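the amino acid sequence is not available; the structure is as follows:
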């Protein structure tokens, strides 16, 4: 009896069950710095593939950072599998660099993230394992996805992506959260946009504008999302939530209005980490580290309908 019980427990631990459907999950290394998880629904001979691109910071494939664990991207992948859509989600290159103790922020550029996404697209194209390939870019990953979409993919989905240049987004955020530093922020952003570094900023802004990160910020500020998305000639879905504390609904509207092919979906009470928030800003902020929460169901419906249409 004990042997049978152990066998059953082993079987349960190695097979993923969800709503009476199963899927397989495989670890794949794309490059020396990019590892990820390929999730394939069972009983699908050649499904569509969604490549999920994470947001800013040292974000791993599940959507988590050291002190922020929501598992939102993992939940997104699992829900897509429930709907017979395969996915690949991956650790950003900085995650592996941190593990190796070899982070060189001074040499990091925004284009590194774009090239990583392109490498993933080409990897799966060569495999010819999937019917169509879509990109889903969350937050910073939205701009990464737009730039990588030139690799001739089948559709692009922006989740909580900014419509303004990141420099202007930062100015807006500082103006809303720490207005006393608004003018300093404007000055620094203007300097960085011109391609020059600066030491003229208060210590309170050091984490964002220290000399090591300024070259990366300049490379990021070189791109205007509305200009990039305007040139995409593929189906586009732009999604934002009304409870997003970091990216406003207006940002999503800017993106959608920039391309006639774009479809805009505003989801009531969805926040930046794709959870449903019924309460106040405190509940919203706490949810970033509440992995027990379920991902917004309307979000899943919109993505599934877009990919399957």
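Sure thing, it's come through. Being a predicted model, the structure only gives us computed values, none of them experimental.

could you use CA atoms for every contact and neighbour count after this?
Fine.

chain center to the longest strand along the chain, what's the gap?
For the chain, the longest strand by residue count, based on DSSP state E, is strand 21-29. When C-alpha coordinates are averaged (CA atoms, centre = their mean, to the nearest Å), strand 21-29 and its chain have centres 20 Å apart.

got the contact list for it?
15-17, 35-42, 81-82 (CA atoms under 8 Å, 6 or more residues apart in numbering).

the helix or strand following it vs strand 21-29, what angle?
Later in the chain than strand 21-29, the nearest helix or strand by DSSP states H and E is strand 35-41. Orientation of strand 35-41 against strand 21-29 (axes from the mean of the first three to the mean of the last three CA atoms, to 10 degrees) gives an angle of 160 degrees.

could you say what helices and strands strand 35-41 packs with?
Here strand 35-41 touches strand 21-29, helix 72-82, strand 86-90, going by 3 or more CA pairs under 8 Å, 6 or more residues apart in numbering; DSSP states H and E.

out of those, nearest to residue 151?
For residue 151, the closest of these is strand 86-90, at 16.5 Å, according to CA to CA.

which residues touch the closest one?
In this structure, residues lying in contact with strand 86-90 by CA under 8 Å, 6+ apart are 34-41, 47-54, 60-62, 73-74, 77, 80-81.

take a look at this one as well, against the first:
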């Protein structure tokens, strides 16, 4: 789990679902029903954010003729029904009720833009929406589908120019709402790191498939109920893509690249699906409870840190916890506990030992979320792996200054190239260890 993502969760839980606050409600603006415009003018998907200072909160609104729904990807909120939607000519008002709180949006519609004020418990922040879903972005490559639990999953296939068959790598994104390109709605801007990897592979004669995880982006329909999601679902999905590519005559060797949380997913899937090679980029070398506690130590007071440790101990034993402090609800809410329990069953070091294929372990010296020591730990438990440490590379695979503020600034800059040495190292490994040996 990403440190940055945890910080955002804690911030958002304070802003959106603060416990113990006043339940006094604001008055909804009065409207004349004869003056209410048709909702047809705003039907569709609107994408934007609540502009909390320094840390905007991405939101997605969907309106139909009579109602609306809101999604907050960073909080795991998907298609939450709005309590009220009122459109009076260009004046738009909508609200949501969550945990006995009333959150209101008072805005104005101007063609393909909605802007206004979000208010909760006397605190107000501007919000802005534009027409169109976040997935409506031009992409290169071909859309492919594979059958998975609860339906079909879409992926994006990048094929090199020339005649095949080509080696292919399945690229798995990191934790939370991170999409197939390596971008997250929990963070401002885009970095396009995984998209750049796919393009870099194609330029060197290696095909790739990258995909939004179930419940994310174009595969949001596969989400299901949060309490039903298991870590194994992600593993099975990744394995399905490996089987898909292995059965396609356009491809020869099929491997996996897993980034961050995708590293452990890919590690297990590579063994289950009999992949030909495996590459871990910025993957944890320890069980997630150890990584999480290390990250929380710098963010929580002693009482919440102790409670987090107690919760994780119980979850590791397969026991769910019902009583949780409000400040920790976003991280340990009951509906996400089954997923954490299933995640805790996997130790990256033990899983890596099972792989009998060429393995490359990659990390960067400026990664503030998963340090170099994790890659070194994995290398120590399996000495026949290749280890690539990229100077000045951070968690989103870009070159970064040493200071934390400068490092985080790269997370939203798609113009920055991948860190020097990353693609060279990956391509050399694939050509020597995979193509030449097969």
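Everything's here; your move. All of these numbers come straight from a predicted model, not from anything done at the bench.

select only the buried ones of the contacts of strand 86-90 of the first structure in ChimeraX?
Here is the ChimeraX command that picks out the buried ones among these, judged by 16 or more other CA atoms under 10 Å:
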select :34,35,36,37,38,39,40,41,47,48,49,50,51,52,53,54,60,61,62,73,74,77,80,81
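
ok so, going back, got a markdown table for the contacts of strand 21-29 of the first structure, with distance to residue 211 of the first structure too?
A markdown table is the format used below for those (distance: CA to CA, whole Å):
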| residue | distance to residue 211 of the first structure |
| --- | --- |
| 15 | 48 |
| 16 | 46 |
| 17 | 48 |
| 35 | 29 |
| 36 | 31 |
| 37 | 34 |
| 38 | 37 |
| 39 | 40 |
| 40 | 43 |
| 41 | 46 |
| 42 | 49 |
| 81 | 43 |
| 82 | 45 |
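
quickly check these for the two that are furthest apart.
The span of the contacts of strand 21-29 of the first structure, defined through CA to CA, is set by 17 and 35 at 23.9 Å.

quick one on the thing from earlier: ok and the longest strand of the first structure relative to strand 86-90, angle-wise?
Put simply, strand 21-29 of the first structure runs at 40 degrees to strand 86-90, going by the same axes, to 10 degrees.

show me where the stretch 101-250 of the first structure has helices.
110-127, 140-148, 166-177, 182-193, 206-209, 214-221, 225-230, 249-257 (DSSP state H, counting those that start in this stretch).

need those in a markdown table (columns: distance to residue 94 of the first structure and mean neighbour count).
Below are the helices of the stretch 101-250 of the first structure laid out as a markdown table (distance: least, CA to CA, whole Å; neighbours: other CA atoms under 10 Å):
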| stretch | distance to residue 94 of the first structure | mean neighbour count |
| --- | --- | --- |
| helix 110-127 | 10 | 17 |
| helix 140-148 | 14 | 25 |
| helix 166-177 | 20 | 17 |
| helix 182-193 | 23 | 18 |
| helix 206-209 | 17 | 15 |
| helix 214-221 | 13 | 20 |
| helix 225-230 | 23 | 20 |
| helix 249-257 | 27 | 20 |
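
looking at those helices, which is nearest to residue 154 of the first structure?
Nearest to residue 154 of the first structure among those is helix 110-127; the distance by CA to CA comes to 11.0 Å.

in the second structure, what stretch matches the closest one?
For helix 110-127 of the first structure, the aligned range in the second structure is residues 231-248, judged by TM-score structural alignment.

same question, stretch 58-66 of the first structure
Aligning stretch 58-66 of the first structure against the second structure (TM-score structural alignment) gives residues 177-185.

contacts for the matching stretch next, please.
57-58, 73-74, 171-174, 176, 186, 189-196, 210-213, 216-217, 396.

follow-up on the earlier one: now, of the helices and strands packed on strand 35-41 of the first structure, which is deepest in the fold?
The highest mean neighbour count among these, using mean count of other CA atoms under 10 Å, belongs to strand 86-90: a mean of 27.

average offset between the following helix or strand past it and the second structure?
Under the assignment DSSP H and E, the closest C-terminal helix or strand after strand 86-90 of the first structure is helix 93-100. Once superposed with the second structure, the aligned residues differ from helix 93-100 of the first structure by a mean of 4.0 Å; criterion: mean CA distance after the TM-score superposition for the first structure.

list the buried ones in helix 93-100 of the first structure?
Across helix 93-100 of the first structure, burial judged by 16+ other CA under 10 Å covers 93-96.

what is the neighbour count of the alignment partner in the first structure of residue 260 of the second structure?
Under the alignment (TM-score structural alignment), residue 260 of the second structure pairs with residue 139 in the first structure. Residues near residue 139 of the first structure, counting by other CA atoms under 10 Å, number 22.

list the contacts for residue 139 of the first structure?
By CA under 8 Å, 6+ apart, the residues touching residue 139 of the first structure are 54-56, 158-162, 247.

10 Å instead, please
53-56, 158-162, 240, 246-247, 272-273 (CA atoms under 10 Å, 6 or more residues apart in numbering).

still on that earlier bit, tell me which of the helices and strands packed on strand 35-41 of the first structure sits nearest to residue 198 of the first structure.
strand 86-90 (33.7 Å).

how far does that closest one sit from the chain's center?
The chain centroid and the centroid of strand 86-90 of the first structure are separated by 12 Å under CA atoms, centre = their mean.

mean deviation (superposed) between that strand and the second structure, please.
Looks like 0.7 Å for strand 86-90 of the first structure (mean CA distance after the TM-score superposition for the first structure).

what's that strand aligned against in the second structure?
Taking TM-score structural alignment, strand 86-90 of the first structure hits residues 207-211 over in the second structure.

ok, now stretch 242-260 of the first structure?
Stretch 242-260 of the first structure lines up with residues 365-383 of the second structure when matched by TM-score structural alignment.
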